[in-house]
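**Q** Just a sequence and a predicted model for now, questions to come.
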Amino acid sequence: MSLMIVGSSVAGVSTARHLRAAGFDEPITMIGEERHKPYDKPPLTKAMLAADGDGAPTSLVSDEDLARFAIDLRLGTRATALDPVRRLVTFNAGPEIGYEHLVIATGVTPRRLPGMDGLAGVHTIRTADDAFDLRSELVREPSVVVIGAGFIGAEFAAAAHLHGCQVSVVEAQNTPMANIVGDEVGSLLSNLHAVHGVHLITGATVSRFEGQDRVTAVVLEDGRTIPADLVVVGIGAAPATDWLATSGLPIANGVECDDQLRVVGFPGIYAAGDVACRPHPHYDGSVRIEHWTSATEHGEVVAASIMQQPIRPPAIPYVWSDQYGHRIQIIGRPSAGTLATLSGDACNRLAAFYGDASGVLVGAVVVDDPRLMLRSRKAIASRAPVNDLTA
C-alpha cells in the first residue's frame, strides 16, 4: 500500500509525520521539485532576509527524521502528469512511479508580469533559492521597487529598508489589502511604510520594465517612471496544478476536495496545503487557504482520512506577518463581514473586529497582542457576538 506525496513543503511533511504517528508502516515516497530538503516557507521573507541573520532556510526535517520516518525523499524532481486510472505519476526525468495513495501538495506558483522573464534584477519570492538571490542583492543596497503591497511585498519592503535600501512599493488597489481587511484598516496597516520612509504608490499598475540585460526602471501605466535596479513582484500566486491538466481531476480554485481532503471520484487521491480547496463549516462553499497553519492541519486531516480515523473540524484560518518590528495577525475572514470595532493603529496595538449581518464575529486583525489574537480565535470558532470581544 505505497503512498506518494508530490510536494515537500509543510503540508507534505505534516502528512508524512502524522501517518507515521498513526501507525502507517507502508513505503512513503516524497517528491520535491527543489534541490533543498524540506524547509519552512514563512522565513523566506522574514528571517532569511534579515540583515543580522545567516540567511539559512529553516529545516522541516532532519536526516535523522527522514531515516526514522522511512521517507524516500526525491529532490530535484518535478511531476509532469498524472494518470489516475493506471495510478501513475510522470516526472521530468526518470521512470513513471505508481502509487496506492497519492497526496497532492504542490502548493502555489507566484504570478508573473509580462517582460520580467530573462531580465536580471526582477524576482519573485517562493523558494529558498529566491531568498538566497535576493539576500545577495540587498547587500549592495540597490534602489528597490516592490510590486504588490500584500504580506509578501510588504515583508520584503521592510527587509530591504532594514538593509539600508531606498524602497518604493507599487500597489494596484487604492488601499493596500482593502480586499482582505477593508479600507480603514488597510490604510492604518499601510502607514507602517510611510513611518519608515518607504514610498507607497497606490492605485497604480505596471506598464513595463526598462533595461536591456538588467532592469533599470519600472514604468507605470500613467507614465511615471521609477528608477530601480532590483524589483520584487509580489502580486499573488496561483495553485500549482498545471501538471494535472490531463488528469481529469476537478480543478477550479485549486484541487477540489471533500471535507476529508479526498478528491471525490478519484479513490486514493488527496490534496493538502495551498493547492487544496475544501469545504469549511464557517464559510459558504469551499475555500482555498494559503496559510502555514492550514497546511499543517491538512497533513493531519489527510493522515486521519487514509487511516480511517476521526477528523477534527477545520480550524479558524490564521496568518501572520512581521513588518518593521511589528507582528500583524489576521484571524478568520474579515472580508466575510464588516468592520464593527477598531482601536489603536499599526504602531500601537491595533485591534479590529468584523461581524456578519447577524452580528456574529467572523474576523479580526490584531497587531502586537498575542493574547488578544488567541481570544479572537476562540471567539470566532464559537461564533460569539462581535460585541463580546474588545481589545
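**A** Noted; the coordinates are in hand. Quick caveat, the model's predicted, so the values are computed rather than measured.
**Q** use CA for all of it now, contacts and neighbours both
**A** Noted.
**Q** any idea where the strands of the stretch 251-391 of the chain begin and end?
**A** Remark: strands assigned in the stretch 251-391 of the chain by DSSP state E, counting those that start in this stretch are 251-252, 254-256, 269-271, 276-279, 286-287, 318-323, 326-332, 338-345, 348-355, 361-367.
**Q** Put this next to the previous one:
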Amino acid sequence: MSEQTREEGRSPVRRVVVVGAGMAGVQTAVALREQGYRGTVTLIGAEPHQPYDRPPLSKAVLLGKAEGSAFDVDFESLDIEIRLGSEALGVRPADHELDTETGPVPYDVLVLATGAEPIRLPGAEGVPGVHLLRTLDDAERLRPVLARQHDIVVVGAGWIGAEFATAAREAGCAVTVVEAADRPLAGALPAEVAAPMTAWYADSGTELRTHTRVERVEPGAVVLDDGSRLPADAVVVGIGARPATAWLAGSGIELGTHGEVVADAQLRTSVPDVYAVGDCASFPSGRYGERLLVHHWDNALQGPRTVAANILGGATCEPPAVYDPVPYFWSEQFGRFVQYAGHHAVADRMVWRGDRSGPAWTVCWLREDRLVALLAVGRPRDLAQGRRLIEAARPMNPEALADPSRPLKDATA
C-alpha cells in the first residue's frame, strides 16, 4: 500500500457516488466514513427533503404525532456532500458517469440505493382522492384526510395496507380494506399463518373484503368487480412495490425478473465499480440456497456495511465481505407487534407456539430440524432468541419448541 493510501485511511483518494437518499443510501455514506474512507462521498436524492426514515410515515407522521423523520446524521461533519431534488436518469459505465436532472456526475465507484416504488392501481391515476403511502409528501397529504375522519377504502391487505388501516382507525375513520386474494398477506405468509390475522380487522372495526377486486375508482366511490359501490372520501393503494430501477434501462447493469438489480454475494453488480444495496437489489444467500429480494428496513440498514467494506477492501486487497443476513422486519397493526426473521420458503416443517387465537403466539419454520424462520406476534423474546438460533443453525427439538412456556433457546436438540 502506498504512503498516500495509508494517509487517506486505507483507501486511495477517489469519488464514491451514492444514488438514493433513503436508509440504504445514507447508511452506505455513513459506513464509508466509519470504516475510514477519506475520499469524496456524494449522496444524491430525488426528493427535496433532508434524508428521512420511512417507518414513521405510516405511524407517527401520518397521525400528526411527529413533523418528520429526518435521520440524525451530521452530514457536514462527516464531509458527505448531499445533492437533493436531483433524480437519477441513467448510468454510463464506460464513462463512469451518472446522469441526473441537474447534469452528469462522475464517479470512481457508484452505489445504487434507489429503493422500491409503490405499484399504482391501474386506471386510478389522476383520480382525485387516490393516495399512495411511500414518501414524506404522501404522508403529509394523508394527514388532513385522517384528521377529518373520512370514509377510507384501502386497496390491498398487505403490510402497508394493514398499517395504514390501523392508523386510520386510530384517527376515527371508517375503513374498508379490499383484497383480491382470499386472505390478508396472501403474498407473504402461508394461509394457516395469515388466517388468525383476519379476525384482527373485525376486532378493530375495520371491514375486510377478500376475493374482491376494484373495477374502477370514481370521485367519492370505489366500484368493485361485483358492481357494488363503496363510499370513499379517500382511497389508499397498497398493492405492493417494485424496485425503482426503470432508469437503469440501457446501462448494461443486469436486472432480474422483478426488475431488481442482480448483485453478487459482495453486493457488486454486473458492471465494474457499481454496487447495489437495499430494496432495489437481490443477492444470493448461501444460508438459504437461493436469491433473495428483501424489501424491508433492516436489509437497508445492514447491507451498506458490506458495500463499504468491499469498496475499501478493493483498495487494500482485503478478502471481500459476503452479505448473507437473516432477513428481519416488523409491523405494528391493530394493536399487535408482529416480527419476522428468516426465510420460510425453504422449510419442511412448521411448529406453533401458543394459542393463535390469542394475543401472543409464534410460528416456527424448520428445515431438517434447524430453525430457518419464525413469525412472532407479541412475543419479542421468541424473536430475539430465534434470530440468533437461525444464525447459528442449531438443531431444534420440535416437541420442546412447541411449548410456549419454554424459552426458545432451551428448545435446542
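**A** Thanks, I have it. Small disclaimer: the values here were computed from a predicted structure and weren't measured.
**Q** Let me know which of the strands of the stretch 251-391 of structure 1 is the nearest to Val108 of structure 1.
**A** Across these, Val108 of structure 1 has its closest neighbour in strand 254-256 (8.9 Å, CA to CA).
**Q** can you give me how far the closest one is from the chain middle?
**A** Here strand 254-256 of structure 1 is found 16 Å from its chain centre; the criterion is CA atoms, centre = their mean, to the nearest Å.
**Q** Give me the residues contacting that strand.
**A** 239-241, 249-250, 263-264, 271, 275-278, 288 (CA atoms under 8 Å, 6 or more residues apart in numbering).
**Q** Just the buried ones out of those, please.
**A** Pro239, Ala240, Thr241, Leu249, Pro250, Val263, Ala271, Val275, Ala276, Cys277, Arg278, Arg288 (16 or more other CA atoms under 10 Å).
**Q** Looking at the residues you listed, which one is closest to Gly344 of structure 1?
**A** If you rank those by distance to Gly344 of structure 1 using CA to CA, Arg288 comes first, at 30.6 Å.
**Q** distance of whichever residue in structure 2 pairs up with the closest one from Gly335 of structure 2?
**A** Counting by TM-score structural alignment, Arg288 of structure 1 corresponds to Leu293 in structure 2. Leu293 of structure 2 sits 28 Å away from Gly335 of structure 2, taking CA to CA, to the nearest Å as the criterion.
**Q** Onto which residues of structure 1 does stretch 303-310 of structure 2 map?
**A** The aligned range for stretch 303-310 of structure 2 is 298-305, by TM-score structural alignment.
**Q** Tell me roughly how far the matching stretch lies from structure 2 on average.
**A** Stretch 298-305 of structure 1 differs from its equivalent in structure 2 by a mean of 0.5 Å after superposition (mean CA distance after the TM-score superposition for structure 1).
**Q** is it fair to say Thr29 of structure 1 lies in a strand?
**A** Yes - counting by DSSP: H, G, I helix; E, B strand; the rest coil, one finds Thr29 of structure 1 located in a strand.
**Q** gap between it and Phe91 of structure 1?
**A** Counting by CA to CA, the separation of Thr29 of structure 1 from Phe91 of structure 1 is 13 Å.
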